[in-house]
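> fold the following.
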Amino acid sequence: MKILPPALAFLAVFLSVPAWAQPACHPATYAAPDGDFVVLVPSPAVAAPALRYQFRDGRRGATSDPAAPLRCGAASIDVQGQAWKPIAFRETPATFASVGSRLNGVLIEPPGDDPQRPLVVMVHGSERSSPIGGLYGYAMAAQGISVFVYDKRGTGASEGEYTQNFELLASDAAAALDKARSMLPGRTGRAGFFGGSQGGWVAPRAATLTPADFVAVGFGLVASPIEEDREQMVSEVRAAGLGKDAEALVGRLSEATAALLLSNFTEGYDALDAVRREMAGLAWTARIEGEHSGVIARMSNDELRRVGRARFDNLELIWDYDAVAALRKLDAPLLWVLAGEDREAPIETTRGALLGLASEGKTVDVYLFPDTDHGMFEYTTAADGSRRATRITDGYLKLLGDWIKGRTGGTYGRAERLSPR
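Predicted coordinates:
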């Protein structure tokens, strides 16, 4: 029988202890002496009692994972032999009125009373889940920023009907910033918005409805929802190795479905039928999705007339929203962070529009993280082309925090700062 050294024997015993017998992890944000941090929160994606963890450098997973780089204790966590202590945030529940509805939010403040501490309102995307108690708010607060998170209308504890109307959502976001400011008399400096994904349409518009000192956007679009649909299909045919004829065909499909959407499904059927005839016999067209066009093309005209609007146009989306015009009205400095291989929000049109605005003299900082998908996720690719997210790319969270604080400098992982030519 082989005898292990004492240290290895202890480690073997420790690793053999069932997860339920080890100290339970407590939801909190834990900080290292050098300012690094990790957020631990409950998550529907993680089986209780385990928690989701998120490090500043983008590593994420479940505390129950055998390879998790942390161990939980009663009053701290252990990360590579170092004790990380919980940050004592001040969290204040709040409600505020906006366009006839009462919305629910929480203000998160880092310890201490810094009269110049920045404030950011988190404008979330199209999801229906509550951001309160989620990773992003605490990840920003851990970097010395006051954070206001709120349930968008019709979700969480907020009143109203769920909607994707950018104008209404922008009014809500503006009201959220006004509320957060009123809760921080003498305890805030610059104040503004961060919007992810759909929040990239909402946050800049909100900053034209109430005074804002900055707007930051991650993996959003400077394009309309109709343009998003077309770009997704173009991205699909390129990924499949198809040529320019295929790109032109999905462009015509997008034009036809746009006519349906903009006319409340009363016009555009002749154009759609013409595209369907072109698609007939082309095997690859059965795999085209886009945001909506692939499904529309595979439905009958009778079905589209009967239930098309109820299925595709029931959330008051502004299909031809002019995102460039909205940004031209924006006076506040703008940060826009692009995911280089974003399949959900392809970046080609957005990148060109942002650099065009910068060349016109708008204060726009554009960063691109290569090899990342929507959400700034790095990923692995399966044989069938599907992707599995592995982590948020290193440098993204730190870039957001530094830019909001007005202190950008150095490198942020593999980020590339883009400039007009």
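> for the rest of this, base every contact and every neighbour count on C-alpha atoms.
Fine.
> does Val234 count as helix, strand or coil?
helix (DSSP: H, G, I helix; E, B strand; the rest coil).
> I'd say it and Lys244 touch.
No - using C-alpha atoms under 8 Å, Val234 is not in contact with Lys244; the gap is 9.5 Å.
> when those two are compared, which one has more neighbours?
Set Val234 next to Lys244 and count neighbours by other C-alpha atoms under 10 Å: Val234 wins out with 24 against 10.
> start to end distance for stretch 139-148?
With C-alpha to C-alpha, to the nearest Å as the measure, stretch 139-148 spans 12 Å from end to end.
> kindly report the same for stretch 213-233.
Terminal residues of stretch 213-233 lie 36 Å apart, using C-alpha to C-alpha.
> buried sites along it?
Across stretch 213-233, burial judged by 16 or more other C-alpha atoms under 10 Å covers 213-233.
> looking at the residues you listed, which are in helices?
225-233 (DSSP state H).
> next one: the residue nearest the centre of the chain from Val275, what distance?
Among the residues of the chain, the one closest to the centroid is Gly196, at 3.5 Å (C-alpha atoms, centre = their mean). Shown here: Gly196 relative to Val275, a distance of 34 Å by C-alpha to C-alpha.
> farthest-separated two in the ones in helices among the buried residues of stretch 213-233?
Largest separation among those by C-alpha to C-alpha: Pro225 and Met233, giving 12.6 Å.
> what touches both of those two?
The contact sets of Pro225 and Met233 do not overlap (C-alpha atoms under 8 Å, 6 or more residues apart in numbering).
> ranges for the helices of the stretch 1-150 of the chain?
Here the stretch 1-150 of the chain has its helices, by DSSP state H, counting those that start in this stretch, at 6-16, 135-141.
> show me the contact partners of the shortest one.
Read it as helix 135-141. So helix 135-141 is contacted by 29, 38-41, 54, 56, 108-110, 122, 131, 146-149, 397, 401 (C-alpha under 8 Å, 6+ apart).
> which of these fall in strands?
Counting by DSSP state E, those place 29, 38-41, 54, 108-109, 122, 146-149 in strands.
> here is a second sequence; please produce its structure as well for comparison:
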Amino acid sequence: MLGALCAAPASAASPGRGPVPAPPGLKATEVSFKGSGGLTLHGTVLARPEKGAPRPGVVLVTGSGSGVPRDHLLTEAVEFARRGLAVLIYDKRSEGYTDFHRDYSVLAGDALGGLRALRAQPGVDPGKVGMWGLSEGGWVVPLAASRSPEVAFAIVVGGNAMPPIRQQNWNEVSDLRRVGVSGSLIDRGKPALARFAGDAGLFAEAYFDAQDVLERVRQPLLGVWGGYDLQTPPGDNPPLFAKALRKGGNTHYTFRFFPDADHAAHRTPDGGITRGPELAPGYADLVGTWVHDVTSGKLPEADTAAPPHQEHASTEVPPLPWWESLWVHLGAAVLFLVAFTAYPLVALARRLRGRRVRPATRWARLLAGAGFVAAFGPFFYLFYLVAGSQPDPGPVLGGRPLPWLILQALAVATVVAAIGTAVEWRRAAAAVARTERVRLGLLVAAGVVFVPWAVHWGVLMP
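Modelled structure (predicted):
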């Protein structure tokens, strides 16, 4: 999850970004324009140099990342320009875009600023300029189109008609499935962390309502997905796009699928893990032909093919209800921290002071030790899995990573120890001092709260 998000903010014109030399057979024109909040953005327009009738244009909107340079989409820009389009690529903003904060409305405003700049270019027909968006851009471009009739068409590649939190959870779960993981780690633990991050504000735009936006898109839309898309569910999304567009009364869409392509419709030599430098065969031709057709009045009518095979379906990841909210989690975490550490720390303090220490029961010792690890371990292990670009769950036994199996064993031990501690606490209630009863009672209370906590995080589930 967080591993898929990108860098901290910097200036809008970071070093290393700048003009793109004109590729062979094309003309490159440098432009500057105002994005959201008056931020100045810089880009390059690529087009064939010959004179003639004004040509259609397209603004390319990149995927996630802070300050992504314009040449990130140079391959697409060159191929589209060679097919008769004027293509704008621009340096993505880094101001106001971080790991934990981004605003698709702001990014849509940036894209609309680019659209206005491209519409003003000599040789471009201002009534035939649209947008193309990759991945995150697949949320941004429909939003921009829904806000402005100046957008003549919309193209999304590896796009999502689902909330980002659902897409990201599918992405991360799919990575784990590919290394043999199954069971509660991916069924309960991963969604729990995603929902916690969304509730805590650590997942930017987690519940962005893509369906509502698509219902307001009136322009013709081209959707492109690769059969080896490992980041976006290529089978789930096309029907969701169609449903939302049709609900809004828009049937002018085309969906196409490239079986040997990755998330960005590039060729991939290894099933989507590595992105090749070349576009999928026929993809650039499709874009060029489709744009020329729709800007000439030849609108598609619900033109789609069968989606590619998707091995595992994505699942909805709803917001946390109040009883599982951030504040309830924090309250439970404080209880665990106090209860599971107070028992041994109080005993240690008494020994250091030379005071007589009542012998600790084996159940209380087990509850304090196992409970602490079982309560906080799942969160940190799950966070570790999403912090890197590729998950390394450790040795997998029967579909369960070894660290997860250890946490599950500790969770069971915690429940058993809580029952044993409760029995001893009840038996010794009249025989021990009040402070000792409080200490044991706190342990028992933490053990009781631990049960729904462990079910929520999946360590008490198979």
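> quick one: TM-score?
Superposed pair, TM-score by TM-score structural alignment, normalised by the length of the first structure: 0.58. Supporting alignment: 272 aligned residues with a C-alpha RMSD of 3.0 Å.
> how near is the residue nearest to the centre of the first structure to Arg343 of the first structure?
Separation of Gly196 of the first structure from Arg343 of the first structure (C-alpha to C-alpha) stands at 15 Å.
> which residue packs closest to the counterpart of Arg190 of the first structure in the second structure, ignoring adjacent ones?
The alignment partner of Arg190 of the first structure in the second structure, by TM-score structural alignment, is Lys128. Spatially, and ignoring its direct neighbours in sequence, Lys128 of the second structure is nearest to Pro56 (4.8 Å; C-alpha to C-alpha, 6 or more residues apart in numbering).
> what sits against the alignment partner in the first structure of that neighbour?
Counting by TM-score structural alignment, Pro56 of the second structure lines up with Pro118 in the first structure. For Pro118 of the first structure, the contacting residues are 144-146, 188-191, 404-405, by C-alpha under 8 Å, 6+ apart.
> for Ala161 of the second structure, same thing?
Contacts of Ala161 of the second structure (C-alpha under 8 Å, 6+ apart): 139, 210-211, 214, 237-238, 240-241.
> buried ones among those?
139, 210-211, 214, 237-238, 240-241.
> pick the one among those closest to Thr274 of the second structure.
Asn237 (22.2 Å).
> residue in the first structure paired with the closest one?
So Asn237 of the second structure corresponds to Thr350, using TM-score structural alignment.
> verify the stated contact: its match with Leu221.
Yes - the pair Thr350 of the first structure and Leu221 passes the contact test of C-alpha under 8 Å, sitting 5.6 Å apart.
> what segments of the second structure are strands?
According to DSSP E, the strands that the second structure contains are 27-34, 40-47, 55-61, 86-90, 124-134, 154-157, 221-226, 253-258, 303-304, 396-397, 400-401.
> please identify which of these is closest to Gly96 of the second structure.
Nearest to Gly96 of the second structure, of all these, is strand 40-47, at 13.2 Å by C-alpha to C-alpha.
> which residue numbers in the first structure does the closest one align to?
Using TM-score structural alignment, strand 40-47 of the second structure pairs with 102-109 in the first structure.
> what's the average distance of the matching stretch to the second structure?
Mean deviation of stretch 102-109 of the first structure from its aligned counterpart in the second structure after superposition (mean C-alpha distance after the TM-score superposition for the first structure): 2.0 Å.
> mind listing what's buried along that stretch?
103-109.
> how close does Val106 of the first structure sit to Arg128 of the first structure?
When Val106 of the first structure is compared with Arg128 of the first structure (using C-alpha to C-alpha), they lie 17 Å apart.
> cool, and Asp151 of the first structure?
For Asp151 of the first structure relative to Arg128 of the first structure (C-alpha to C-alpha), the value is 9 Å.
> please identify which of those two sits among more neighbours.
Taking other C-alpha under 10 Å, Asp151 of the first structure and Arg128 do not tie; Asp151 has more neighbours (22 against 15).
> settle this for me: the more buried one is touching Ser101, isn't it.
No - using C-alpha under 8 Å as the test, Asp151 of the first structure is too far from Ser101 to be in contact (11.8 Å).
> need the longest helix for the first structure.
The single longest helix within the first structure, with elements called by DSSP H, is helix 244-262.
> contacts for whichever helix or strand comes after that helix?
Downstream of helix 244-262 of the first structure, the first helix or strand assigned by DSSP states H and E is helix 269-279. The contact list for helix 269-279 of the first structure, computed with C-alpha under 8 Å, 6+ apart, reads 249, 252-253, 256-257, 260, 285, 297, 301.
> go on, stretch 230-239 of the second structure?
So stretch 230-239 of the second structure is contacted by 135, 158-162, 167-168, 170-171, 174-175, 223, 225-227, 255, 262-263, 272-273, 307-310, 313-314 (C-alpha under 8 Å, 6+ apart).
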